[in-house]
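1. attaching a predicted model along with its sequence, questions to come.
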Amino acid sequence: MITTPLTADLVRGALDLERTAHGLLPHRLPARARAQVPDERLAMAEAQPSGVRVVLRTAATVVALAVLPTKTAYAGVPARADGVYDLVVDGVPTARATATGGNVLTVDLSTGKSETTPGEVGEVRFADLPDRVKDVEIWLPYNEITELVELRTDAPVSPVPASGRRVWLHHGSSISHGSNAASGSTTWPAVAATLAGVDLVNLGFGGSALLDPFTARAIRDTPADLVSLKIGINVVNTDLMRLRAFGPAVHGFLDTIREGRPTTPLLVVSPVLCPMHEDTPGPTFPDFSGLAEGRMAFLAAGDPAEVAQGKLTLAVIRAELARIVRERAVDDPNLHHLDGRELYGDADAADLPLPDHLHPDAATHRLMGERFADLVFGGVFA
């Protein structure tokens, strides 16, 4: 087996690669932004490599990736399945695997506190690959912080030359991050990118699409041909701001992006359907009543009567986003709007209800990705 150092030219979809004691840790926010991150939740989310993949050209029939994952567990909640590594060969999904070993980050949802139990480096191995020169992608798990330690193959590897494909940068919440998708290559943004033939940079951050200025600056400064922003659900379920602050915050976020990307096609996507928050504001609380049966869900804890005082619901946010884009588009013809219910709406909820009342399941991720590819890459991003 040949050992190849993992370097930046073998990694796609990350904004930064941090050198650690074990190897490389992909980040989805640059170091300057990470220095301003205000809480552990976003720090964890941006280090989970949704959309990040190891990409190489090789004739190898065996590819082994040594990794040190950090797997997240929740106190009192049944253990989650290990994160999935997807193997794609010449654009064709070929195999899946999980990594042994790794650290365990245990989070107490009732207090927000967390504790890490150290673990050992593990390995993800794919064998019986086609005996020819080919392009190989290993999509990392969207839900496990993953330090890249070593790449071993039975033939030499080289970086894949630039394809000339357009780069699509997408920012959103845990739904964009991948919550409840089957794997990294089957989150709805990954599905849409594959169908559209574009290179994905996924800045979906679980619980943390909160119009943070450092995120806007990261988007502004990252090379991309197309940008989309899915805004709303986290603002509601964190009960972060009122209507008076929301509109100016959206304007400021868009203004910052436009400082560096004045003409890049830019799409604002409002929230997909979430019945519990359509007319009920946040905050959102975990519902532990089903833990004995291995189920966990979420509850809307706000009071609909407070909407009159400026509390935000998804219905309010959709109307405000549509207004902002409509008014700005008069002077910005490359700014567009998509109602998120076109990706997942009332008709879908009957057949594909949100299992935990907040996040779509794997089938819905695929449906949303297919619809986004059709509506957006077949439309405003064509």
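-> Nice, I can see it. Remember, it's a predicted structure, so these values are computed and weren't measured experimentally.

2. from here on, contacts and neighbour counts on C-alpha atoms
-> Will do.

3. helices of the stretch 101-250 of the chain, residue ranges please.
-> Remark: helices of the stretch 101-250 of the chain, listed N- to C-terminal, are 174-177, 188-196, 213-221, 233-237, 243-260; assignment by DSSP state H, counting those that start in this stretch.

4. now distance to residue 373 and mean neighbour count too, for those helices, in TSV please.
-> TSV is the format used below for these (distance: least, CA to CA, whole Å; neighbours: other CA atoms under 10 Å):
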stretch	distance to residue 373	mean neighbour count
helix 174-177	14	25
helix 188-196	5	24
helix 213-221	21	20
helix 233-237	22	25
helix 243-260	23	17
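
5. so which of the ones you listed gets nearest residue 8?
-> Taking CA to CA as the criterion, helix 213-221 is the member of the helices of the stretch 101-250 of the chain that comes nearest to residue 8, at 17.9 Å.

6. residues in contact with residue 246?
-> Under the criterion of CA atoms under 8 Å, 6 or more residues apart in numbering, residue 246 has no neighbours.

7. my bad, should have said residue 121
-> Under the criterion of CA under 8 Å, 6+ apart, the neighbours of residue 121 are 66-69, 100-102.

8. residue contacts, the nearest residue to it once chain neighbours are set aside?
-> Of all residues beyond its chain neighbours, the one nearest residue 121 is residue 68 (4.6 Å), with distances taken as CA to CA, 6 or more residues apart in numbering. For residue 68, the contacting residues are 22, 101-103, 119-122, 146-149, by CA under 8 Å, 6+ apart.

9. second structure follows, compare the two:
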Amino acid sequence: MITTTITSDLVRGALELERTAHGLLPHRLPARARAQSTDGQLAMAEAQPAGVRVVLRTAATTVELDVLPTKTAYAGVPQRPDGVYDLLVDGLLTAQATADGGNVLTVDMATGASATTPGPVATVRFTGLPDGVKDVQIWLPHNEITQLVALRTDAPVDPAPTGDRRVWLHHGSSISHGSNAASPSTTWPALAASLGGVDLVNLGFGGGAMLDPFTARAMRDTPADLISVKIGINLVNGDVMRLRAFGPAVHGFLDTIREGRPTTPLLVVSPILCPIHEDAPGPSLPDLSGLAEGKVVFRAAGEPGPGKLTLTAIRDELARIVALRAADDPNLHHLDGRVLYGDADAADLPLPDRLHPDAAAHRRMGQRFAEHVFGSAGAFA
């Protein structure tokens, strides 16, 4: 087996690689942005490598990746399944694996307290790959912090060429992050990117799509051919602002992106259907009564009031803002999120916890996004 040093030219989808005592930790926000937030939820989410993959060209038939995962557990809840590693050969999902061991971050959902228990490095091993030179991608678990420790193969490796594929930079909530998707290459953004023939940089952060200025600056400074922002659900989840603040915050977020990407196709996507928050404001609170069985559902805990944000109000305001700005910005586009998941989908594939789509809904959303956005009449045609 040949050991190859893991360098930035072998990793795609991360904005930064932090050198740790064990190896490389992919980040989806740069250090300057991370320093401007004290939110532990965002810190965990941006370090979970949704959309991050190790990419190489090789004739190897065996690939080993040493990793140090940090798995998230919740006090009083049955252990969650280990994160999945997807191996793609020439773009096709060929094998899957999980990593034993690793650190465990235990979170008490009732109090918010957390503690980390250290664990050992694990090896993810793939064998029986097809003969001949091929492009190999290992998609890291979208829901499990993963430090890259070592790469071994039974033939030499080179960085896979980037070719002429466009880079799609996307920002959104836990739904974009991949919550409840079956695996990292089957989140709806990953599926849409595959169908659209583009390279994905996924800045979907569970609980972290809050119109933060540091996220807008990170997007402004990240090279991209296509940009999308999915806005709304986390603002309602956290009950973080009112309509008076929402409009200017959206304008400011878009203004910042346009400072660095003035003509890049930019798509604003409003929330998918979420029945509990269509007309009821946040915050969203978990019902902890089913924790022992591993079941968590959410409810809308807000009371209606002047200027309070609901998904209906957010969609109306986003449509108004995009129409206003598009008069001077022909590369700015709008998509109603209910095109991706609407009333008929909620009847067919209801949200299991009342907030997040399941694996089948992720597939449907990815296909619909590719059709409506990457299709011949779409914003990213």
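-> Thanks, I have the structure now. Computed from a predicted structure; not experimentally measured.

10. please state their TM-score.
-> Aligned and superposed, the two chains score 0.99 in TM-score terms (TM-score structural alignment, normalised by the length of structure 2); 379 aligned residues with a CA RMSD of 0.7 Å.

11. quick one on the thing from earlier: any chance of the helices of the stretch 101-250 of structure 1 in TSV, with distance to residue 154 of structure 1 too?
-> Supplementary listing: those in TSV, determined by distance: least, CA to CA, whole Å:
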stretch	distance to residue 154 of structure 1
helix 174-177	33
helix 188-196	28
helix 213-221	38
helix 233-237	45
helix 243-260	44
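
12. distance of residue 163 of structure 2 relative to residue 198 of structure 2?
-> When CA to CA, to the nearest Å is applied, the distance between residue 163 of structure 2 and residue 198 of structure 2 equals 10 Å.

13. sorry, wrong one. I was asking about residue 245 of structure 2.
-> The spacing between residue 245 of structure 2 and residue 198 of structure 2, counted by CA to CA, is 34 Å.

14. what do you get for residue 104 of structure 2?
-> Residue 104 of structure 2 sits 34 Å away from residue 198 of structure 2, taking CA to CA as the criterion.

15. look at those two and report which has more neighbours.
-> For residue 104 of structure 2 versus residue 198, neighbours defined as other CA atoms under 10 Å are more numerous around residue 198 (19 against 16).

16. now the more buried one: how far from residue 190 of structure 2?
-> 10 Å.

17. same thing with residue 313 of structure 2?
-> For residue 313 of structure 2, the distance to residue 190 of structure 2 under the criterion CA to CA works out to 29 Å.

18. list the contacts of residue 227 of structure 2.
-> 168-170, 264-267.

19. translate residue 357 of structure 1 into the numbering of structure 2.
-> Aligned counterpart of residue 357 of structure 1 in structure 2: residue 354 (TM-score structural alignment).

20. its match touches residue 273, doesn't it?
-> No. Residue 354 of structure 2 is not in contact with residue 273 according to CA atoms under 8 Å; the separation is 10.2 Å.

21. circling back to that earlier point, how do the contacts of residue 121 of structure 1 look in structure 2, which are kept?
-> For these, the contacts that are reproduced in structure 2, applying both residues aligned by TM-score structural alignment, their matches' CA atoms under 8 Å, are 66-69, 101-102.

22. among those, which ones are in strands?
-> Judged by DSSP state E, strands contain the following of these: 66-69.

23. reformat those as TSV; add distance to residue 336 of structure 1.
-> Supplementary listing: those in TSV, determined by distance: CA to CA, whole Å:
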residue	distance to residue 336 of structure 1
66	42
67	40
68	40
69	38
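
24. buried among the residues you listed? Make that a ChimeraX selection.
-> For anyone working in ChimeraX, the buried entries among those, judged by 16 or more other CA atoms under 10 Å, can be selected with:
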select :66,67,68,69
